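Colleague: predicted coordinates and the sequence they were generated for:
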Amino acid sequence: MIRNILKKISWTFVVVSIISLLGCNNIDKHQAADVEKLLKEKYGQEFTVKSIGGRYGTANNDTVTTYVHPINHESFLFKAVMTKDGKLVADSYIPRMISDSLNQVLQQELQNKGIESETFTFVMQADSSKETNPDISLEEYVTTYKPGYFSAHMIVKENENVTGENFEDALKTVYQAGLKTTFQVGIREIAAEEYEEALTEYKQLPEVSSSWFRNYNVIEEIDAVVDGNGYHFLTVGSNT
């Protein structure tokens, strides 16, 4: 009961403090329209700003941060940042797509082990900010931008198959798919009765931080990595 109350309070705080719903005022609508236009010009696709975070208007802030999704893919959220002069200075659309590609590889491999999963991967040490092709493949991306490594957060449903050994084949497969780019991941096994709720929220996150997992009953945490030296894992414990 206490965990559920704290979880709801925590999630409400995150939503209120980070995201202001679109439509609050005319300024929000204008900023959202500008970001959508800039992204369409860059990628040749339609986008919708779902929410707005940090805004310009102070001496130390001359940008507005928005959370955006392709018009027909509402759960695919990413971040876009625009200056008060109307310039798109950063967005995570392409890295988010690469994350999704890696997630699909891992999901399929882990399903073969009887493990339900969802992964959010960060592309590290690669600057693809000028990339405009939304159809770029994982192989093309790695060949062109040569990321230093991939770093990921994964949630899995509580299951007797969730052991460090059972992630080896999946991580070796994603290592090969990424052209032998190091892949490291923090795996959180979420209590079965909480997994569906966690999964729904997880899919809606434009980015993931370690603190988010405190909202849920993590049965066990496993840190794993696959690189040129092979596969290694460490069972860390839980947050209970």
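Modeller: Structure received. Residues are numbered from 1 along each chain as shown.
Colleague: going forward, measure contacts and count neighbours with C-alpha atoms only.
Modeller: OK.
Colleague: tell me where the chain has strands.
Modeller: 20-21, 47-52, 63-70, 78-83, 88-91, 117-124, 149-157, 183-190, 218-227, 230-237 (DSSP state E).
Colleague: just the angle between the third one and strand 78-83, please?
Modeller: Meaning strand 63-70. 140 degrees (axes from the mean of the first three to the mean of the last three Cα atoms, to 10 degrees).
Colleague: what's the answer for the longest one, then?
Modeller: Angular relation of strand 218-227 and strand 78-83 on a 0 to 180 degree scale: 80 degrees, by the same axes, to 10 degrees.
Colleague: cool, the second one as well?
Modeller: Here strand 47-52 runs at 80 degrees with respect to strand 78-83, directions being taken by the same axes, to 10 degrees.
Colleague: in CSV: the strands of the chain, plus mean neighbour count.
Modeller: Putting those into CSV (neighbours: other Cα atoms under 10 Å) gives the following:
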stretch, mean neighbour count
strand 20-21, 16
strand 47-52, 22
strand 63-70, 23
strand 78-83, 22
strand 88-91, 16
strand 117-124, 21
strand 149-157, 21
strand 183-190, 24
strand 218-227, 20
strand 230-237, 14
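Colleague: relative to residue 165, which of those is closest?
Modeller: Comparing these against residue 165 with Cα to Cα, the closest turns out to be strand 230-237 (8.0 Å).
Colleague: next, the one to line up against it:
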Amino acid sequence: MKKIIMKVGLIIMALTTMVTMSACSKINNDTANDVCSALSEKYGESFVAVKIGDRFNTDSAKLYVHPADNEDILFTARINKDTGAVEDNYIEEKVNYQVEDTLKNAFELNGISAASRCMVVTRDTLSVETEEYTPQTFSEKYGFTHYTVYLVLKDGTYTAHDVLNAVKFANDTIGVKLVIAGYVFEDDGYSKCVSEIQSTPDISITMIEAISPISSFDVNVEQGMCSITEDELSEKLGRS
């Protein structure tokens, strides 16, 4: 009799879990559809939601979203619990992506595999108008002086000269000061770090350092001038 009761209890628990998961899945799908629909109306583009969180005990539900034609532009959209409005940082992340793509291409030209996460750090949250910007026009309009970049490099035979060439070229193309925290990883760590960058728009230094880089460096680049010399960077990279 006890075995029968236990089996019935397990079946009920399984059914309850399935119903709960199904209900949560429907809520998540409905939320994602609502957010993507609102974003499409706002920007005239199609969007895809890839992750949802912060539903409970917060002021809003947070989603990670990207435009349907470019999954590399990952941004955050929120439904404000009080107003029901969708709030997002799509325009800002479109500009950040230009910086990231420029850096990636600059390092590729120097034979280096690289990925980055760019951000604008300001005292107050930016209230951005829906326009098309370059990194330079965005900086000029909203009055900030630099882009902060978390840069990850795959270890290789490149030199400090190659790294500085890449950041100088990127800075010249972007036209705005870059404040870079750089990290070098062996193959597995690099792949893991790139995966984190691609899936998390609000990645932190703590998350990057937890993957155990083999070396790190800081460099500020402005108007072709770097805050670190080749010899200093060589030492940081373990090339000296």
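Modeller: Yep, that arrived. Here the structure is a predicted model, which means the values were calculated and not measured.
Colleague: hmm, back to that, which one of the strands of structure 1 lies nearest to residue 104 of structure 1?
Modeller: Comparing the strands of structure 1 by Cα to Cα, strand 117-124 comes nearest, at 8.6 Å.
Colleague: please name the residues that touch the residue nearest the centre of structure 2.
Modeller: Central residue of structure 2 (Cα atoms, centre = their mean): residue 201, 2.7 Å from the mean position. Residue 201 of structure 2 is in contact with 64, 74-76, 117, counting by Cα atoms under 8 Å, 6 or more residues apart in numbering.
Colleague: the counterpart of it in structure 1 and residue 151 of structure 1, how far apart?
Modeller: Here residue 201 of structure 2 is matched to residue 206 in structure 1, going by TM-score structural alignment. Distance, residue 206 of structure 1 to residue 151 of structure 1, by Cα to Cα, to the nearest Å: 15 Å.
Colleague: ditto for residue 121 of structure 1
Modeller: Distance from residue 121 of structure 1 to residue 151 of structure 1, by Cα to Cα: 6 Å.
Colleague: before we move on, what about residue 168 of structure 1?
Modeller: Taken as Cα to Cα, the span from residue 168 of structure 1 to residue 151 of structure 1 is 16 Å.
Colleague: now do the helices in structure 1.
Modeller: 2-18, 26-43, 93-111, 138-145, 168-177, 192-203 (DSSP state H).
Colleague: which one of these lies closest to residue 86 of structure 1?
Modeller: helix 26-43 (7.0 Å).
Colleague: now do the closest one against strand 63-70, angle only.
Modeller: Using the same axes, to 10 degrees: helix 26-43 of structure 1 against strand 63-70 is 60 degrees.
Colleague: so what's the residue count around residue 105 of structure 1?
Modeller: 16 (other Cα atoms under 10 Å).
Colleague: please pull up the equivalent of it in structure 2.
Modeller: Aligned partner of residue 105 of structure 1 by TM-score structural alignment: residue 102.
Colleague: give me the distance between the closest residue in space to that match that isn't next to it in sequence and residue 190 of structure 2.
Modeller: The shortest distance from residue 102 of structure 2 to any non-neighbouring residue, by Cα to Cα, 6 or more residues apart in numbering, is to residue 170 (5.8 Å). Taking Cα to Cα as the measure, residue 170 of structure 2 and residue 190 of structure 2 are separated by 21 Å.
Colleague: what do you get for residue 236 of structure 2?
Modeller: For residue 236 of structure 2 relative to residue 190 of structure 2 (Cα to Cα), the value is 18 Å.
Colleague: hang on, the earlier thing: out of the strands of structure 1, which is closest to residue 140 of structure 1?
Modeller: The closest of the strands of structure 1 to residue 140 of structure 1 is strand 117-124. By Cα to Cα, the value is 14.0 Å.
Colleague: mean distance between that closest one and structure 2 after superposition?
Modeller: In the superposition with structure 2, the average deviation recorded for strand 117-124 of structure 1 is 1.1 Å (mean Cα distance after the TM-score superposition for structure 1).
Colleague: that strand aligns to what range in structure 2?
Modeller: So strand 117-124 of structure 1 sits over residues 114-121 in structure 2, by TM-score structural alignment.
Colleague: let me see the residues that make contact with that stretch.
Modeller: 93, 96-97, 99-100, 103-104, 107-108, 144, 146-154, 194, 197, 201, 203.
Colleague: can we see that at 7 Å?
Modeller: The contact list for stretch 114-121 of structure 2 (Cα atoms under 7 Å, 6 or more residues apart in numbering) reads 96, 99-100, 104, 107, 147-154, 194, 197.
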